[in-house]
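[1] Please work out how this folds:
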Amino acid sequence: MSMEVVNTLGRRKAAVARIYMTPGKGEIVINNKPLEVYFTTGVLQYTATQALLLTNQLGKFDIKVNLDGGGVKGQAEALRLAISRALCEIDAENRSVLKANGLLTRDSRVVERKKPGQPKARKRFQFSKR
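    This is a model prediction of the structure:
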């Protein structure tokens, strides 16, 4: 915890989270808004702070976040990855707990592109023999 500022990046789908983590009172500010204002539902708030809860670090760091792109769920998951990576930089002992819960894996699944001559990515137009 001797580090002053930890700067990490987390991505999910089209969402990108850049975080600046400093030792403090546990304030999380996302795009100049508190966590509770930015993520209104409890599920999204839990997702964003899951790494801190698992490592018992919830009130120990102030986190400033720049979130961009994607939807609210993708943004929450991008933030979770960024916080997980920062916690590993601060203390390597956190790694085993976070890895066991799958929080250090970058979920690379993205929407498949629509192909020409088809209504959607995999759906085909109805076949007519005659």
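[2] use CA for all of it now, contacts and neighbours both
    OK.
[3] quick one, strands of the protein?
    With DSSP state E, the ranges of strands along the chain come out as 6-12, 15-23, 28-30, 33-34, 61-68.
[4] Leu54 versus the residue nearest the centre of the chain, what's the distance?
    Among the residues of the chain, Ala78 comes closest to the average C-alpha position under CA atoms, centre = their mean, at 1.8 Å. Distance, Ala78 to Leu54, by CA to CA, to the nearest Å: 17 Å.
[5] Another for comparison:
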Amino acid sequence: MKKIINSSGKRKTAIARAVFKPGKGRVRIDKVPLDILRPELARLRIMEPLLIAQYTFDKDYLKGIDIDVNVRGGGFMGQANAVRTAIARGLVEWIDDIEERSQLKSAFLEFDRNLLVNDMRRKEAKKFGGRGARARKQKSYR
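    Below is the predicted model of the structure:
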């Protein structure tokens, strides 16, 4: 039986959907290999769950997994954070052994809680009487 796992991650208005399937260890974001993804800051952010998984276990799980991620909405950093959440969730779900799964989950949570939990913070809506959500026009008495 071929194992295929779907996972998702969100950050601000960015939504990432990841598909995990048996393969050669390729990671692609919007059909672009992770190795050549730009900007570099976003690439390093996306690689965090992969590196943590690699250091948590001696054996290399990532060699047999192909990860394809589609991401929409938001800016490049919001997208990067959504992708890393989707990848981390998928890696946890991929592992069959319950003890190893909990070990990886605790390693992710220890590093950064947002690897497994979506960041639900959103931009506050603009209100009337000013330029933004909280800023107001000054009142003059003379």
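[6] Could you find the counterpart of the residue nearest to the centre of the first structure in the second structure?
    Under the alignment by TM-score structural alignment, Ala78 of the first structure pairs with Ala82 in the second structure.
[7] Its match reaches Lys10, doesn't it?
    Yes: contact criterion CA atoms under 8 Å: Ala82 of the second structure and Lys10 qualify, at 4.6 Å.
[8] and for the two, which residues touch both?
    The contact sets of Ala82 of the second structure and Lys10 overlap at 16, 118 (CA atoms under 8 Å, 6 or more residues apart in numbering).
[9] and Gly75 of the second structure, what is it in contact with?
    Ala14.
[10] Which of the strands of the first structure sits closest to Leu104 of the first structure?
    Relative to Leu104 of the first structure, the nearest member of the strands of the first structure by CA to CA is strand 6-12, separated by 9.7 Å.
[11] how big's the offset between that closest one and the second structure?
    Taking mean CA distance after the TM-score superposition for the first structure, the mean distance separating strand 6-12 of the first structure from the aligned residues in the second structure is 0.6 Å.
[12] Enumerate the positions of that strand that are buried.
    For strand 6-12 of the first structure, burial by neighbour count (16 or more other CA atoms under 10 Å) applies to 6-12.
[13] which residues touch that strand?
    16-22, 74-75, 77-83, 85-86, 89-90, 106-108.
[14] run the last query once more with 10 Å
    16-23, 63-71, 73-87, 89-90, 104, 106-110 (CA atoms under 10 Å, 6 or more residues apart in numbering).
[15] ditto for stretch 20-28 of the second structure
    By CA under 10 Å, 6+ apart, the list of residues contacting stretch 20-28 of the second structure reads 2-7, 18, 33-37, 47, 50, 60-70, 87, 90-91, 93-94.
[16] and those residues, which are buried?
    Of the contacts of stretch 20-28 of the second structure, these count as buried by 16+ other CA under 10 Å: 6-7, 18, 34, 37, 47, 50, 62, 65-70, 87, 90-91, 94.
[17] re the thing from before, of all the strands of the first structure, which one is nearest Phe127 of the first structure?
    Among the strands of the first structure, strand 6-12 sits nearest to Phe127 of the first structure (CA to CA), with 36.6 Å.
[18] and the angle from that closest one to strand 61-68?
    40 degrees (axes from the mean of the first three to the mean of the last three CA atoms, to 10 degrees).
[19] so where do the helices sit in the first structure?
    35-38, 42-54, 72-90, 94-100 (DSSP state H).
[20] roughly how far out does the longest one sit from the chain middle?
    Spelled out, it's helix 72-90 of the first structure. 4 Å (CA atoms, centre = their mean, to the nearest Å).
[21] likewise the shortest one?
    With CA atoms, centre = their mean as the basis, helix 35-38 of the first structure stands 15 Å off its chain's centre.
[22] picking up where we left off before, tabulate the helices of the first structure (TSV), appending distance to Pro119 of the first structure.
    Formatted as TSV, the helices of the first structure follow (distance: least, CA to CA, whole Å):
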stretch	distance to Pro119 of the first structure
helix 35-38	35
helix 42-54	33
helix 72-90	25
helix 94-100	40
